[in-house]
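S.K.: Attaching a predicted model along with its sequence, questions to come.
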Amino acid sequence: MRLVIARCSVDYAGRLTAHLPSAPRLILVKADGSVSIHADDRAYKPLNWMSPPCTLKEGEGDSSGVWTVVNKAGEKLIITMEEILHDSSHELGVDPGLIKDGVEAHLQELLADRIETLGEGYTLIRREYPTAIGPVDILCRNGEGGTVAVEIKRRGEIDGVEQLTRYLELLNRDPHLAPVKGVFAAQEIKPQARVLATDRGIDCVVLDYDALRGIEDDKLRLF
C-alpha cells in the first residue's frame, strides 16, 4: 500500500463530473490497483475513488505533478499535486480477514454440541454432511427418529431458505434418510425468510448465541 499526503485538487470525468478544490488530503494506492482520496473526517468513506481494475499514470515533464487514474470504462480520476507532504509504501501481505464472534462456523459447532436446543430427543448424525451440491451444516434426528437437515446463518434471509430447500430436495431422494425435514436456524430471521420457510414446511429457530455458549443472561425476565 502506498500512502501519500499531499495538497492537491481532484477532478473526476466519466458518467458525471466532480471537482475537489485544493486542500491537504490522504491518497491511498492499494495493491489491488484501487486509488482513493480521503479527508480527515467522514470515517472510512473516501471523497472520491477509482475501483479496480484501473491504471495509474504519474505525469512526466511539465505534467509531473498530475496523476491520471483510468478504469476499463475510460473514466478518469485526475489528481493535481501541488505539494507532497508524505510519500511511503508498505507491504502488508495477505490479510487473514476479519474474525467475528459468532460466525456461522462457530454457531454450527455450538449447536452441534447442544443439539437438544432444537428439541427434546434430538441427536446429532454429523456436521458438514456431504452432498453433491455442498455440505449440509448439521444432519440430525428428532425425538421421533426422523431425519432433520439444519441450515445455520448469522442472519437468516431468503437465500438461506432457498439453499436449505435445495439440500432437502436432494436428501429426500435417499431412501435411507427420507423423509427429511428442514430447520432454518439463525441469530436473526428476516420476516420474508420466515414466511417462505413456513410455506415450504421448514421450521425456523432463532439461536441465542450467549445461551449456546453457556453464558447466563443477567437481564430480568418476566417468565
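M.R.: That came in fine, so what should we check first?
S.K.: CA only for contacts and neighbour counts going forward, please
M.R.: Fine.
S.K.: May I ask you to confirm that Leu168 belongs to a helix?
M.R.: Yes - per DSSP: H, G, I helix; E, B strand; the rest coil, Leu168 lies within a helix segment.
S.K.: Could you find the residue nearest the spatial middle of this protein?
M.R.: Closest residue to the average C-alpha location of the chain: Leu98 at 9.7 Å, with CA atoms, centre = their mean.
S.K.: Buried by neighbour count: which residues of stretch 96-109 qualify?
M.R.: By 16 or more other CA atoms under 10 Å, the buried positions in stretch 96-109 come out as 102, 104, 107-108.
S.K.: residue ranges of the helices in the chain, please?
M.R.: Under the criterion DSSP state H, helices of the chain are mapped to 104-113, 158-171, 191-199, 209-212.
S.K.: So which elements touch the second one?
M.R.: Read it as helix 158-171. Counting contacts by 3 or more CA pairs under 8 Å, 6 or more residues apart in numbering; DSSP states H and E, helix 158-171 is packed against strand 147-156, strand 180-189, helix 191-199.
S.K.: which residues in the chain form strands?
M.R.: Under the criterion DSSP state E, the chain contains strands at 2-13, 17-29, 35-38, 48-50, 54-58, 66-71, 76-89, 123-129, 136-141, 147-156, 180-189, 203-206.
S.K.: then this one, side by side with the first:
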Amino acid sequence: MRTVSPCLSYPRGVRLVIARCQVDYAGRLTAHLPMATRLLLVKADGSVSVHSDDRAYKPLNWMSPPCWLIEDGKLWIVENKQGEKLVITIDEIFHDHAQELGAEPGLQKDGVEAHLQELLAEHIKTLGDGYTLVRREFPTAIGPVDIMARDADGASVAVEIKRRGEIDGVEQLTRYLELLNRDPLLAPVQGVFAAQIIKPQARVLAEDRGIRCLTLDYDALRGIESDEFRLF
C-alpha cells in the first residue's frame, strides 16, 4: 500500500520503527548503509532519522524538515523541496509504534537566574574582597534588584544577574541605577552586571555607562563550600 505523508501525520508525537533495512541517500552527495537492523525515527517536526545502537544520539543518516515520506510497501522514500532523497529499503519490521507525546514544557536548565542569585548572595565576596550582602530582591518602584550589596568602603552596589547577559539586561540595570541614585540614603550606587555569558555588545554598553561586568562560573560557585558551621 502506498501512502504519502508530509511527516506531520503524528502531531506532537513520534513514530519508532525497528527494522532490518538498507539506506541510500542521494543529494549533494551519495551515501549507502548496507542491510542491517536499525531504528527509524519519524518526528512531528518533519524529520526522519536512521539510528544504530552504538552512536548515542547521533543518527547514521537523516532528512531535516520540511520533507515528505512516501511509504510504498517496504520502500520508504523521504524527499525534501531541494529534491534530495533518503531511500529506505525495508527487509523486515520488528516493531512499529506511533506515540503522541503531548505539549513540551521546555528544558529547565541548571543554573537559572534564581539559583545564580542565591549562590552569589551566599558567596557575596565573589564580587570582591570586603563586599557584604544587604539583601536579595531589593525592592524599587519598577521592580526588585537582584542583589543589593556594599563594597569594602560601604558604598551601595546594585547587581543584576542573568544567565546570558545581553543588551536588554544592561538597560534594565541602568533603569534601576537611575532610580536608586535618587535616594540620598543609597547614592552613589554602583552597578554590576553579572552573567554566565556576557555578549560583547552588552559588555561595551555596560562599561560605557560605568557598569562593571562580572562573568559568573556557575560550577565554581556551586562548588564553594560554606564555612558557616566550620570550627577551623
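M.R.: Thanks, I have the structure now. All figures in this text were calculated on a predicted structure; none of them were measured in a lab.
S.K.: what TM-score comes out when they're superposed?
M.R.: TM-score of the superposed chains, computed with TM-score structural alignment, normalised by the length of the first structure, equals 0.67; 198 aligned residues with a CA RMSD of 3.8 Å.
S.K.: Can you tell me which of the helices and strands packed on helix 158-171 of the first structure is most buried?
M.R.: Of all those, strand 147-156 has the most neighbours on average by mean count of other CA atoms under 10 Å, namely a mean of 23.
S.K.: how distant is that strand from the center of its chain?
M.R.: Here strand 147-156 of the first structure is found 18 Å from its chain centre; the criterion is CA atoms, centre = their mean, to the nearest Å.
S.K.: swap in stretch 109-125 of the second structure?
M.R.: The gap between where stretch 109-125 of the second structure is centred and where its chain is centred comes out at 18 Å by CA atoms, centre = their mean.
S.K.: Now for the residue nearest to the centre of the first structure: which residues touch it?
M.R.: Neighbouring residues of Leu98 of the first structure by CA atoms under 8 Å, 6 or more residues apart in numbering: there are none.
S.K.: Which stretch of the first structure lines up against stretch 90-102 of the second structure?
M.R.: Using TM-score structural alignment, stretch 90-102 of the second structure lines up with residues 81-93 of the first structure.
S.K.: Can you give me the buried ones in that stretch?
M.R.: Buried, per 16+ other CA under 10 Å, within stretch 81-93 of the first structure: Met81.
S.K.: residues in contact with it?
M.R.: Residues from elsewhere that reach stretch 81-93 of the first structure (CA under 8 Å, 6+ apart): 1-9, 65-67.
S.K.: Among those residues, which one has the most neighbours?
M.R.: Cys8 (22 neighbours; other CA atoms under 10 Å).
S.K.: From Asp208 of the first structure, how far out is the counterpart of Ala114 of the second structure in the first structure?
M.R.: The equivalent of Ala114 of the second structure in the first structure is Ala105 (alignment by TM-score structural alignment). Computed with CA to CA, to the nearest Å, the distance linking Ala105 of the first structure and Asp208 of the first structure is 15 Å.
S.K.: Check Arg2 of the first structure too.
M.R.: Noted for Arg2 of the first structure: a distance of 43 Å to Asp208 of the first structure, by CA to CA.
S.K.: can you check Arg126 of the first structure too?
M.R.: Counting by CA to CA, the gap from Arg126 of the first structure to Asp208 of the first structure is 21 Å.
S.K.: Pro96 of the first structure too?
M.R.: 27 Å.
S.K.: do Leu196 of the first structure as well
M.R.: Look at Leu196 of the first structure and Asp208 of the first structure: by CA to CA, they are 22 Å apart.
S.K.: now swap in Glu82 of the first structure and tell me
M.R.: With distances taken as CA to CA, Glu82 of the first structure is found 56 Å from Asp208 of the first structure.
S.K.: Same question for Leu168 of the first structure.
M.R.: Relative to Asp208 of the first structure, Leu168 of the first structure is positioned 25 Å away (CA to CA).
S.K.: between these two, who's got more neighbours?
M.R.: Set side by side, Leu168 of the first structure and Asp208 show more neighbours around Leu168, with 21 against 13, by other CA under 10 Å.
S.K.: my guess is that one meets Ala178, correct?
M.R.: No - counting by CA atoms under 8 Å, Leu168 of the first structure sits too far from Ala178 to count as a contact (9.4 Å).
S.K.: Would you mind measuring from Tyr122 of the first structure to Leu212 of the first structure?
M.R.: 15 Å.
S.K.: What's the match for Glu151 of the first structure in the second structure?
M.R.: By TM-score structural alignment, Glu151 of the first structure lines up with Ile161 in the second structure.
S.K.: contacting residues around its match?
M.R.: If you count contacts by CA under 8 Å, 6+ apart, Ile161 of the second structure has them with 113, 116-117, 146, 193-195.
S.K.: Please repeat the previous calculation with a cut-off of 10 Å.
M.R.: Applying CA atoms under 10 Å, 6 or more residues apart in numbering, we find Ile161 of the second structure in contact with 112-114, 116-117, 120, 145-147, 169, 173, 192-196, 214-216.
S.K.: Ok, Lys162 of the second structure next?
M.R.: By CA under 10 Å, 6+ apart, the residues touching Lys162 of the second structure are 111-114, 116-117, 146, 169-170, 193-198, 215-216.
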